[in-house]
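In: Sequence plus predicted model, see below.
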Amino acid sequence: MSESLHTHAPHEEAAHLAAESPAHKHSLSQWVAIFTALLATIGAVVSYQGTHLMNEVLLAKNEAVLEKAKATDQWNYYQAISTKEHLMQLAVDLTPQKQAEPYQKEIIKYTSQKKTVQAEARQLEQLSTAANMRSEQLNRPHNDMAIAMIFLQIAISLASVTALTGRVWLFGMAMLSALGGVGLWLVALGMS
C-alpha cells in the first residue's frame, strides 16, 4: 500500500478555503476590506489637509509675533523721543530765554516725530491683532480635522476587529464612526 502525500499550492489552498467558507463571511470580508481602503484614503486626505492648515496657523501666528515685535520697537523708539523731548523742555526751562530757541526747535521736531512713530506703532499692533485672529480662525477647522481623523482611525480599528470576529454589529459601529469623521471633515472644510 502506497500512500501519497499531496500538497496544494498557496493559491489553491486559499481558493479551497474560500469555497468552504459561508458566502456571507466572504462578502463581509470584502466589504470590510473595501471600507478600510476607502477610510485609509479619506484619512490620508484629511491628514494632508490638516497638516497644511496647521502650517497656515503657524505662519499666521509667526506673523503676529513679528508684527508685535515691530510694534514694541516702535513704542520703545517713541519713549526715546519722549525722553529727548523732555530733556529739551528741561533745557528750555533752565536756559535764559535768548538762548532757548534751538531747544524749542528740537521740541517741535520731537513732537512731530512722536506722532509719526505712534501712528506706525498702532498700525503694527493692528496687523499683529489681525494675524492673531486669522491664526485662531484657521485653528478651529484644524481641530475639527484632527477629531475627524480620530473617528476615521476608530472606524478602521473597528473594521479590523470585524474582519477578525465576523461580528456585523462592529461593522455598523465602524460605519457610524466613519460617518462622524467624514461629517466633521466636511464641517472643517466649510469653515476653512
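Out: In hand now; what should we look at?
In: alpha carbons only for contacts and neighbour counts from here, please
Out: Noted.
In: so T111 touches E85, yeah?
Out: Yes: using C-alpha atoms under 8 Å, T111 is in contact with E85, at 7.3 Å.
In: Among these two, which residue is more densely surrounded?
Out: E85 (21 against 14; other C-alpha atoms under 10 Å).
In: okay, pairing it with this:
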Amino acid sequence: MEEIEIPTEHLHEAIKEKTEEHAGKEGGKSTLYIAVSTALMAVLAAIAGLLAGHHSNEALIEQVKASDQWAWYQAKSIKAAISALNPVKKENAPTPEQVKKDGEAIMDKAKEAEKNSEFHLNKHKTLAAAVTLFQVAIAVSAISILTKKTLLWYTGVVIALAGFGFLIAGIL
C-alpha cells in the first residue's frame, strides 16, 4: 500500500509570508500563535502519516503470511488425499490423524495472520483519518491568517483536536 502524502509546503510558505507581513502590526501576536499552532499541526500530520504507512505495510505483510499458510494447508491436504488414494502405502506416510492435526495448526497460523492483518488495517484507517483531519485543520488555519478571521483558527484548532484524538486512538 502506498504512503499518505501530506502536501503542506505551500501553506507553510504562505503562513510565513503573512506572519512576516503582520509582524509589528496589531494582531501580529495572534498571527504568531496561528503560525506556531499550524506548524504543530503539520508535525502531527507527518507523525500520523508515518504511522499510517507503517500499519498499511504491516497489514500487507500479515496478509501475505496468511496467504502462504492457506496455500501450505491446501498443498498438504492435496498431498494427503493423493496419498490416501495410492494403494501402495509408504511406511513413513502420515496418518489421517496426523494430517488433520497438522492442517489445524496451519489453519490456526493462517487465521492469526489474517487477524493481525485486520488489526493493522484498522489502525491504518484510524491514522489516515487523523492525517485528513490535520490537513483540513492546517488549511483552515492558513485561511484564518489570510482572511484575518480568528474564528477560523479556533475552528482549525477544534478540527486538529479531533485529529489528535484519532492519532491517539491509532497509537493505542
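Out: Looks like it arrived, so ask away. Being a predicted model, the structure only gives us computed values, none of them experimental.
In: Point out the other helices and strands that the longest helix along the second structure packs with.
Out: The helix that spans the most residues within the second structure, counting by DSSP state H, is helix 28-85. Helix 28-85 of the second structure is packed against helix 9-22, helix 96-147, helix 150-171, with contacts defined by 3 or more C-alpha pairs under 8 Å, 6 or more residues apart in numbering; DSSP states H and E.
In: The longest one: average distance to aligned residues in the first structure?
Out: Following superposition, helix 96-147 of the second structure is found to deviate from the first structure by 1.0 Å on average (mean C-alpha distance after the TM-score superposition for the first structure).
In: now that helix against helix 28-85, angle please.
Out: Going by axes from the mean of the first three to the mean of the last three C-alpha atoms, to 10 degrees, helix 96-147 of the second structure is angled at 160 degrees with respect to helix 28-85.
In: Please apply the same query to the shortest one.
Out: Taking the same axes, to 10 degrees, one finds helix 9-22 of the second structure and helix 28-85 inclined to each other by 170 degrees.
In: what's in contact with helix 9-22 of the second structure?
Out: By C-alpha atoms under 8 Å, 6 or more residues apart in numbering, the residues outside helix 9-22 of the second structure that reach it are 28, 31-32, 35, 39, 138-139, 142, 145-146.
In: how does it look with 6 Å?
Out: Helix 9-22 of the second structure is contacted from outside by 28, 31, using C-alpha atoms under 6 Å, 6 or more residues apart in numbering.
In: same thing with stretch 131-139 of the first structure?
Out: With contacts defined as C-alpha under 6 Å, 6+ apart, stretch 131-139 of the first structure is touched by 57, 60-61, 64.
In: if you set the cut-off to 8 Å instead, what comes out?
Out: Counting by C-alpha under 8 Å, 6+ apart, 53-54, 56-61, 63-64, 192 sit against stretch 131-139 of the first structure.
In: same deal with stretch 71-89 of the second structure?
Out: Here stretch 71-89 of the second structure has contacts from 93-94, 96, 99, 103, 106-107, using C-alpha under 8 Å, 6+ apart.
In: Next, the contact list for the aligned partner of W31 of the first structure in the second structure, please.
Out: The alignment partner of W31 of the first structure in the second structure, by TM-score structural alignment, is Y33. Listed by C-alpha under 8 Å, 6+ apart, the contact set of Y33 of the second structure is empty.
In: rewinding a little: looking at the contacts of stretch 131-139 of the first structure, state which has the most neighbours.
Out: Using other C-alpha under 10 Å as the neighbour criterion, A64 leads the contacts of stretch 131-139 of the first structure with 24 neighbours.
In: mind checking what that one lines up with in the second structure?
Out: Aligned partner of A64 of the first structure by TM-score structural alignment: A66.
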